[in-house]
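**Q** just coords:
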């Protein structure tokens, strides 16, 4: 049984509780981060904590994360649960003011929850065969840059895609790809240019995205941060996604059309290799 962390206490997972009036439960009023673990160490921890602080600030939370304290909690959970490869999930909600109320009481103490998940990250059957993707309209709240727990639409899309034999969904806004259900989206043109949507309120500012673009620069690959259409995807040489839990994951098919030869492409595969190598070495 896992040990989890709830508001300053390490407890068995079956004893972990929060109030039924917690605003994350009633209003999805919370933010989260997921940090990968390789060899028992944390991948890009500081990047995730920087984004956590931004999300909290954008939503007007009074809670200010103590990064050193959170690092200690992450490490303790990894140790207690013997996680060598997997994830640490962190969630901050605005807490419970004692009863359901739309109005936000900024004096309410935040609720802080963390838990681990053991998971194989390096060896991925999905990365080896390439994802099958379906596209759907992007009808989310237009502050996708804030990593909130408002994940119902993404969950519905991922579930529907799976029911249709696909692995994930990419969303489309005004004719252009925004991002995947839980990842950033990319194509590689026939001229070997990596294209991904520019940062804005329309996509999550991915920590893995930032690291992978740095890897691309080190490989002297050309990158364009711009809008791209579904047609561009279907005619691309390669496609892939990035996320903290899947790293670089190639795409083999979109809306029933093979991308390239329908197999993971060399650029995506090389980016995955160099990302894992670089971040494994920098893990803390």
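**A** Arrived safely, thanks for sending. Bear in mind that the values here come from a model prediction, so they are computed numbers and not experimental data. Numbers count the residues shown, from 1 in each chain.

**Q** contacts and neighbour counts: CA atoms only from here.
**A** Will do.

**Q** shouldn't residue 88 be within a strand?
**A** Yes. Residue 88: assigned to a strand according to DSSP: H, G, I helix; E, B strand; the rest coil.

**Q** residue 3 versus that one, what's the distance?
**A** The gap separating residue 88 from residue 3 is 12 Å, by C-alpha to C-alpha, to the nearest Å.

**Q** go on, residue 207?
**A** 26 Å.

**Q** could you do residue 221 as well?
**A** Taken as C-alpha to C-alpha, the span from residue 221 to residue 3 is 43 Å.

**Q** who's more crowded, the two?
**A** Using other C-alpha atoms under 10 Å as the criterion, residue 221 and residue 3 rank with residue 3 on top: 22 against 14.

**Q** near the residue nearest to that one when sequence neighbours are not counted, how many other residues are there?
**A** What sits nearest to residue 3 in space, not counting adjacent residues and going by C-alpha to C-alpha, 6 or more residues apart in numbering, is residue 12, at 4.6 Å. Residue 12: 12 surrounding residues under other C-alpha under 10 Å.

**Q** I figured residue 94 was touching residue 31, is that so?
**A** No. At 9.0 Å, residue 94 and residue 31 do not qualify as touching, with contact defined as C-alpha atoms under 8 Å.

**Q** what about those two, which has more around it?
**A** residue 94 (28 against 22).

**Q** against residue 95, how distant is the closest residue to that one other than its chain neighbours?
**A** Leaving aside its sequence neighbours, residue 94 sits nearest to residue 110 (C-alpha to C-alpha, 6+ apart; 4.6 Å). The spacing between residue 110 and residue 95, counted by C-alpha to C-alpha, is 4 Å.

**Q** below is structure B, check it against A:
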């Protein structure tokens, strides 16, 4: 049974509780981050904390702990749960207060939760096989750059993909791909250029995205950060997605259209190898 962290205490998961009036439950008034663990070390931790602070600032939500305190909690949970490879989820809500759309006063303390998941991240059958993707309309609120717990639409489209025999969904806004249900989206053009949507409020500013693009730059691959159309995606030489939970994940089919040879392409495979190696070397 896992040990989790709830508002200052390490407790067994079946003993953890929060108030029924927590605004994360009542309003989705909460943000979160997911940090990967490889060889018992945290991957891209500083990037996740920087994005967490930005999400909190955008929502005018106070932080319950410093980066240093959060790092200590992450490391303690890794130790207590024996996590060599897996994930740590962190969630901060505005706290518990009587139900009101107006934010509570400064006397209400934020709720802080962290828990772990043991998961094989490097050895992935899906990454070896490649993903089949469906396309769906992007019907989310237009502040996708804030990493909130409002994930109902993402859950809906993931289930839609599953029910249709696919692995995931990419979202489309005005004829252009924004991102995946829980990942950033990329194509590789015939001349080898990596194309991914530029940063804006239309997509999450992925921490793995940033790290993978750095790896691509070090490999001297050409990169274009711009919107790309559905037609471009279906005609691409390769496609892939990135996230903290799946690293670099090749795409072999989009809405029934075979991408390239219909197998994971060399650019995605190489980026996955380089990202994993660099992440393991830089883990803390």
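**A** Yes, it's here. It should be emphasised that the depicted structure is a prediction, and the values quoted were computed from it without experimental measurement.

**Q** give me the TM-score for this pair.
**A** After superposition, the two chains reach a TM-score (TM-score structural alignment, normalised by the length of structure 1) of 0.99; 283 aligned residues with a C-alpha RMSD of 0.6 Å.

**Q** hang on, the earlier thing: between residue 88 and residue 3 of structure 1, which contacts overlap?
**A** residue 115 (C-alpha atoms under 8 Å, 6 or more residues apart in numbering).

**Q** who are the contact partners of the nearest residue to residue 98 of structure 2 once chain neighbours are set aside?
**A** Once flanking residues are discounted, residue 98 of structure 2 sits nearest to residue 21: 6.2 Å by C-alpha to C-alpha, 6+ apart. Each residue near residue 21 of structure 2 by C-alpha under 8 Å, 6+ apart is listed here: 96, 97, 98, 99.

**Q** cool, and residue 1 of structure 2?
**A** 12, 13.

**Q** how much space between it and residue 20 of structure 2?
**A** Applying C-alpha to C-alpha to residue 1 of structure 2 and residue 20 of structure 2 gives a distance of 24 Å.

**Q** re earlier: of the contacts of residue 21 of structure 2, which is the most crowded?
**A** Top of these by neighbour count (other C-alpha under 10 Å): residue 96, with 20 neighbours.

**Q** got the contact list for the nearest residue to it once chain neighbours are set aside?
**A** Excluding the flanking residues, the one nearest residue 96 of structure 2 by C-alpha to C-alpha, 6+ apart is residue 22, at 3.9 Å. By C-alpha under 8 Å, 6+ apart, residue 22 of structure 2 lies in contact with 93, 94, 95, 96, 97, 111.

**Q** filter the residues you listed down to the ones in strands?
**A** Per DSSP state E, strands hold the following members of these: 93, 111.

**Q** from the contacts of residue 22 of structure 2, pick the one nearest residue 252 of structure 2.
**A** The shortest gap between residue 252 of structure 2 and any of these belongs to residue 93, at 37.8 Å (C-alpha to C-alpha).

**Q** and the closest one, how many neighbours?
**A** Neighbour number of residue 93 of structure 2 under other C-alpha under 10 Å is 27.

**Q** repeat that for residue 68 of structure 1.
**A** 10.

**Q** picking up where we left off before, and the residue nearest to residue 98 of structure 2, how close does it get to residue 100 of structure 2?
**A** Taken as C-alpha to C-alpha, the span from residue 21 of structure 2 to residue 100 of structure 2 is 10 Å.

**Q** where do the helices sit along the stretch 101-250 of structure 1?
**A** With DSSP state H, counting those that start in this stretch as the criterion, the stretch 101-250 of structure 1 has helices at 125-129, 152-163, 207-218, 230-234.

**Q** now these as TSV including distance to residue 80 of structure 1 and mean neighbour count?
**A** Converted to TSV, the helices of the stretch 101-250 of structure 1 look like this (distance: least, C-alpha to C-alpha, whole Å; neighbours: other C-alpha atoms under 10 Å):
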stretch	distance to residue 80 of structure 1	mean neighbour count
helix 125-129	28	15
helix 152-163	30	16
helix 207-218	26	18
helix 230-234	44	17
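
**Q** closest to residue 260 of structure 1 out of these?
**A** helix 230-234 (8.6 Å).

**Q** average offset of the closest one relative to structure 2?
**A** Helix 230-234 of structure 1: mean distance to aligned residues in structure 2 after superposition is 0.5 Å, counting by mean C-alpha distance after the TM-score superposition for structure 1.

**Q** got a list of contacts for that helix?
**A** Counting by C-alpha under 8 Å, 6+ apart, 172, 175, 176, 177, 187, 239, 254, 257, 258, 259 sit against helix 230-234 of structure 1.
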